[in-house]
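Engineer: mind folding the following:
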Amino acid sequence: MGMWQPCYRQALNLTKTGILRRTARARLLPLISVQIEHENEPHRRLHCLHTMGSINCKEYKTTGNVTPQKEQSTGGAVGSYQSKCNSSSASSSGNKDSMPVEQEAVEYTDPVAVCNVSDLKENEMKQVDFDEDTRVLLVKQKGRLQAVGAKCTHFGAPLHTGALSQGRVRCPWHGACFSLETGDIEDFPGLDSLPCYNVEVSSEGQVLLRAKRSDLATSKRVKNMVARKPEDQRCFIVVGGGPSGAVCAETLRQEGYTGRLILVSRENYLPYDRIKISKSMNLDIEQLRFRDEAFYQQHDIEVWLGVGASQLDTAQKELHCSNGYVVKYDKIYIATGCSSFRPPIPGVSLNNVKTIRELDDTKSIVAAVGEASRVVCLGASFIALEAAAALVSKVASVTVVGRDTVPLKAAFGEQIGRRVAKLFEDNKVHMRMESGISEVIGDDSGNVAEVQLADGTRLPCDLLILGTGSTLNTQFLAKSGVRINRNGSVDVTDFLESNVPDVYVGGDIANAHIHGLAHERVNIGHYQLAQYHGRIAAINMCGSVKKLEAVPFFFTMIFGKGIRYAGHGSYKDVIIDGSLEDFKFVAYFVNEADTVTAVASVGRDPIVAQFAELISQGKCLGRGHIENVEDRQAWTTKLLEPLPLVR
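Structural biologist: Predicted structure coming up:
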């Protein structure tokens, strides 16, 4: 193997998977060409096309030369793509796709009658059966019929129970939005779009649907992506393999970017749904990841796993990576997220003191506990509460230690926090509120054995989970010229661009405007917002102009109770509609100006989705709409009114 011998293990690791993974020899040559023994093809010669080992390794005839460590990239043209689904006027048959007739019979099914046109009123949604296994959402607006998939692509919520506004529908559970014209996802969570159906109306008034045969196998659709063009010499880099970076990488290809595309991820896993890990700790990466390796390979997205960013040189437009590589970029999106914060408590570095942020964290927790384990969770945040709920049935005891009088007080107020505390106590979780941990006490093996509370009480403890906040991962930007706030966040424009041209920032680290009455610039660590940032950044990186317009939408599931929350802002009063005891209520958070800044609910879908849709339209919900009125939900009928709702 001659001069290539030192690179053998790195190349073998790469070519087996198609994804670059961190190895012990990660600082080796940036562009390698090696001959390896293949199981079925001895002496097959592989040439890795891109620095760090592109996901696209293909057979090559001759051994290439090593290129310099720094790489050049120049500009090129950008195209665009937008898909549309067919719709029909309620009074006449709709147009078919403009494809050749000979292709039409192959790709589309025969027409299927699903209902009569008189079955739908204006601005009504109806779920209809296309066949035994396929449900379709049929909507009538402005006299037109439109048909898309009936289930949200995130968790499968029935969209006909969601929030309908002009031209789009919002998921009742988690707030994802889909265009009725194209089926494309417009707000998150999720990645995939809805399939679209051809709609026709017969002379007898029957509504006829025709489906693409390829869409019948699934209720999801991946938006069309452009192919990489060798003549496009640009290089776009996405730093961060979380939800924001994953969406950005895909959207760049969907929006017409044909240059080189690199996704740099500090973790050793392909992008995955990290919000699930604190709710269910027995999931593996195959159950969590958004896409498999074949997806990234198909769309020419290089994925560098186990690689972090160490420095950004904006003058030279270079990204310095944690393994010593330096890459030229034309535009870059930074979504490096957070790391868990460990408070300066004596003994906090002992074994079995854990945080929850990444998949490996939960793997470590699962390995550390058994039926006899006594677990303490420090912090009454969402992540600590979710961990407590996930573990209580698997261990001997779980205790939550929190500083406030009730859990989640800052987010939901005293009343809801008190009911949440009772829910945990009813499920055998011990709640030690208005307290803290002053010391973590270990045994002779260096493992945690006890925790001492602020009042001197000692609790036996085999595992301590820290849910004590996070720090933003922006240290590598210190000398970049990108302005960093005291909390580590980065101010961005409405288009997610930083103060430095061609440097875009999103997700947890972005101090960005949110859509609402005050149009405040805030730093929010919401999963849905992070994915939305990825989409908006990609659109703007491709040369289009798209402003931030999302309304923050949060959700969690604790002991079978789904909590939804939409909006943002300080509040003075919390108006409860419904029963806290029965966990079936809506909470309206009202500020000093008698404006509703946020809405939370349990067991009252789709009201939070309706509020999010209302605010996204620039409308205002006031105290007068929900207090001392006969129908507190009358405002939900105003989503399709053209004039702002103000009182």
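
Engineer: switch to C-alpha atoms for all contacts and neighbour counts from now on
Structural biologist: OK.

Engineer: and the strands in the stretch 101-250 of the chain, which stretches?
Structural biologist: Applying DSSP state E, counting those that start in this stretch to the stretch 101-250 of the chain gives strands spanning 112-116, 124-129, 135-141, 144-149, 163-165, 168-170, 177-179, 185-187, 197-201, 206-211, 235-239.

Engineer: for the fourth one, which helices and strands make contact with it?
Structural biologist: Looking back up the chat, that one is strand 144-149. strand 87-89, strand 135-141, strand 197-201 (3 or more C-alpha pairs under 8 Å, 6 or more residues apart in numbering; DSSP states H and E).

Engineer: the strands of the stretch 101-250 of the chain: which one's closest to Arg357?
Structural biologist: Across the strands of the stretch 101-250 of the chain, Arg357 has its closest neighbour in strand 235-239 (17.5 Å, C-alpha to C-alpha).

Engineer: please name the residues that touch the nearest residue to Asn352 once chain neighbours are set aside.
Structural biologist: Excluding its sequence neighbours, the residue lying closest to Asn352 (C-alpha to C-alpha, 6 or more residues apart in numbering) is Leu463, at 5.1 Å. Leu463 makes contact with 352-354, 368-369, 373-376, 448, according to C-alpha atoms under 8 Å, 6 or more residues apart in numbering.

Engineer: compare with the first, here's sequence two:
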Amino acid sequence: MGGCSSKDGTVSQGDVRVTTGGGGAGGAGGAGGANGTGAGPKATPKPAKPLEVESVVCKVDDMKDGEMREVDVGKGKALLVKELGEFSAIGHKCTHYGAPLVKGALCNGRVRCPWHGACFSTKTGDIEDFPGLDSVPKFEVRIEGDKVIVGGNSKDFASHKRVKTMCIGSPDDDKTALIIGGGAASVTCAESLRQEGFKGQVIIATKEKHLPYDRPKLSKAMDSKPESLALRNADFFTIYDINVMTEKEATSIDTVLNSVSFLDGENVSFDYLVIATGGKPRSLNVPGNDLDGVCLLRSPEDGNSIAEKGQGKNVVIVGTSFIGMEVAAYLSDKSASITVIGRGSAPYKASLGEKVGMALQKLAESKGVRFVMDNGVSEFKGEDGKLKKVILKNGQTIAAEVCVLGVGVTPATDFLSDSGLKMTDHGAVCVDKYMKTNKSNIYAAGDIASFPLAMADNREVNIGHWQIAHGHGRVAALNILGQKVEMETVPFFWTQIFGKSVRYAGFNEGFEDVIVTGDLNELKFVAYYIKDETVVAMASMNSDPIVSQFAELLASGRELSKSEIQSDPSQWSSKL
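Structural biologist: Down below sits the predicted model:
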């Protein structure tokens, strides 16, 4: 097995060789180097066609096994990796938000992004876990004497993103894959079908007016316009023959006739159906919840409206989990006042625990955010239809022109009530490890899916993470094509407030203890969530790439015990 590392290193540009010839193997080449048997490095033949750019980036013995370096190649950069004596080189930035992969976790032939957990093969550059849609470029590596040379074509260095090869539809294939919903699961499913050679019709039907967009940004950058949030532009879907139907709300499914009815009266037949309609935000069933100024956040228009209405106004936010806290952070320097109402004793208590929650509450308070905890809303009061006051359950009155509700979501599955699909009591669609429902040609993915989580002994769970939705979409696509691929991933999510990011990996529902190392007051810490004497999840701030390392540990099937953390928390990563 290969080693794992998070070592950071850079190499200044070495000898650069620029040719005027075309062609070049670009992203298709393999790694040079030793064969891992102790025989020493082997000379690697030059490519059949000259590469446009080549650089000597280091000597063979400059790097240890399990080490990564960001190296200069001409005017571009690459991530150079050494594992089992072999060198390989791929793009140096994560394709999700551009994190430097050199600061990530390297383990057994893949590197995991330090920010949000996406994984890329060090041999091919292909994306292997999410979030994100694109792979990274793959560069040529060869050994001449004791020199390591990296090369490629200029276009491969011009962007850190690479779209995997995709087919288009064919009139000879009469199959239709219909995907309902416009989020990460839908786009990943559609693209995976084309990547794996599906030439039938691929249709994405979303009730929104926009092309699928990056939903996690809604609460972090609330003034963002839909076009800036789009996961792909219209031309992309046209090129790869993916039909995106907007303002197309599903109202029912006929699982006998294999058709979906939509609000506009149209029926669309399918051979394969993927349901990925996501969640809908909960409201509060209290008087005055329909006043102008009481807001839910679901769409770019919602975010833009809240950002505009909140300018210079008194804002109340109900809910102290991820949406509520991110909205509070965004509006903190724009509104006259921000008051956050929470029903527990600390923000994030259920997800991150009280210790971490209190530290993040102190951060928000230092930015002027006020908290009223162990409380709730009993009534909204207004004048002329506009919100003026929020009345709490303890009788306290808070002046407010805007109130944002961040009190959770429910699966958007009301239209499935007569479908015959197996569902949970709270409306999630039950699927197996292949994302298949009780109907053999119907799949569910994303926030609406209740699926067996491998790392939790296949316990049925419903997890609303962006990364999970991507994974669901791809697994559904692969199984539509008969590949029998199981859903195996480590849940990974993040939140960002006041320029500080929390990373999280694992599944900590029902955790019994939290061990925190580092300094909560300085917001540089690692929190280990314990259940049955085992670390089931980890969260961190300003401690990258430890959460990515932990995710790789879990992904490899290994465990971390409470006793290991108690004895020496700095040593567990040596397990990798």
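
Engineer: ok so, going back, mind putting the strands of the stretch 101-250 of structure 1 in JSON lines, mean neighbour count included?
Structural biologist: Formatted as JSON lines, the strands of the stretch 101-250 of structure 1 follow (neighbours: other C-alpha atoms under 10 Å):
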{"stretch": "strand 112-116", "mean neighbour count": "17"}
{"stretch": "strand 124-129", "mean neighbour count": "18"}
{"stretch": "strand 135-141", "mean neighbour count": "23"}
{"stretch": "strand 144-149", "mean neighbour count": "27"}
{"stretch": "strand 163-165", "mean neighbour count": "24"}
{"stretch": "strand 168-170", "mean neighbour count": "25"}
{"stretch": "strand 177-179", "mean neighbour count": "24"}
{"stretch": "strand 185-187", "mean neighbour count": "22"}
{"stretch": "strand 197-201", "mean neighbour count": "26"}
{"stretch": "strand 206-211", "mean neighbour count": "22"}
{"stretch": "strand 235-239", "mean neighbour count": "26"}
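
Engineer: how close does the longest helix anywhere in structure 1 sit to structure 2?
Structural biologist: Ranked by number of residues, the top helix in structure 1 under DSSP state H is helix 409-426. Mean deviation of helix 409-426 of structure 1 relative to structure 2 after superposition (mean C-alpha distance after the TM-score superposition for structure 1): 1.2 Å.

Engineer: now that helix: which residue numbers in structure 2?
Structural biologist: Alignment note (TM-score structural alignment): helix 409-426 of structure 1 is matched to residues 349-366 of structure 2.

Engineer: nearest to Gln254 of structure 1, of the helices and strands packed on strand 144-149 of structure 1?
Structural biologist: Closest among those, using C-alpha to C-alpha: strand 197-201, at 20.7 Å.

Engineer: so Ile338 of structure 2, which state does it fall into?
Structural biologist: At Ile338 of structure 2, secondary structure determined by DSSP: H, G, I helix; E, B strand; the rest coil is strand.

Engineer: pretty sure it is touching Val369, no?
Structural biologist: Yes - judged on C-alpha atoms under 8 Å, Ile338 of structure 2 makes contact with Val369 at a distance of 5.2 Å.

Engineer: which residue in structure 1 lines up with Val163 of structure 2?
Structural biologist: So, by TM-score structural alignment, Val163 of structure 2 is matched to Val222.

Engineer: with adjacent residues omitted, what lies nearest to its match?
Structural biologist: Closest residue in space to Val222 of structure 1, ignoring its immediate chain neighbours: Asp192 at 5.2 Å, by C-alpha to C-alpha, 6+ apart.

Engineer: show me what contacts the one you found?
Structural biologist: Here Asp192 of structure 1 is in contact with 153-154, 184-185, 220-223 (criterion: C-alpha under 8 Å, 6+ apart).

Engineer: what do we get in structure 1 for Leu178 of structure 2?
Structural biologist: Aligned counterpart of Leu178 of structure 2 in structure 1: Ile237 (TM-score structural alignment).

Engineer: residues touching that match, list them.
Structural biologist: Contacts of Ile237 of structure 1 by C-alpha under 8 Å, 6+ apart are 261-264, 329, 331-333.

Engineer: ok, so of those residues, who is nearest Gln298 of structure 1?
Structural biologist: Distance to Gln298 of structure 1 across those (C-alpha to C-alpha) is lowest for Leu261, with 12.6 Å.

Engineer: tell me the counterpart of that closest one in structure 2.
Structural biologist: Aligned counterpart of Leu261 of structure 1 in structure 2: Val202 (TM-score structural alignment).

Engineer: and for that match, the neighbour number?
Structural biologist: 26 (other C-alpha atoms under 10 Å).

Engineer: you'd agree it is up against Ile180?
Structural biologist: No - with contact defined as C-alpha under 8 Å, Val202 of structure 2 does not count as touching Ile180 (11.0 Å).

Engineer: can you give me the helices for structure 2?
Structural biologist: Using DSSP H, helices in structure 2 cover 154-158, 184-195, 226-229, 234-239, 300-309, 322-331, 349-352, 354-366, 466-480, 546-555, 562-567.
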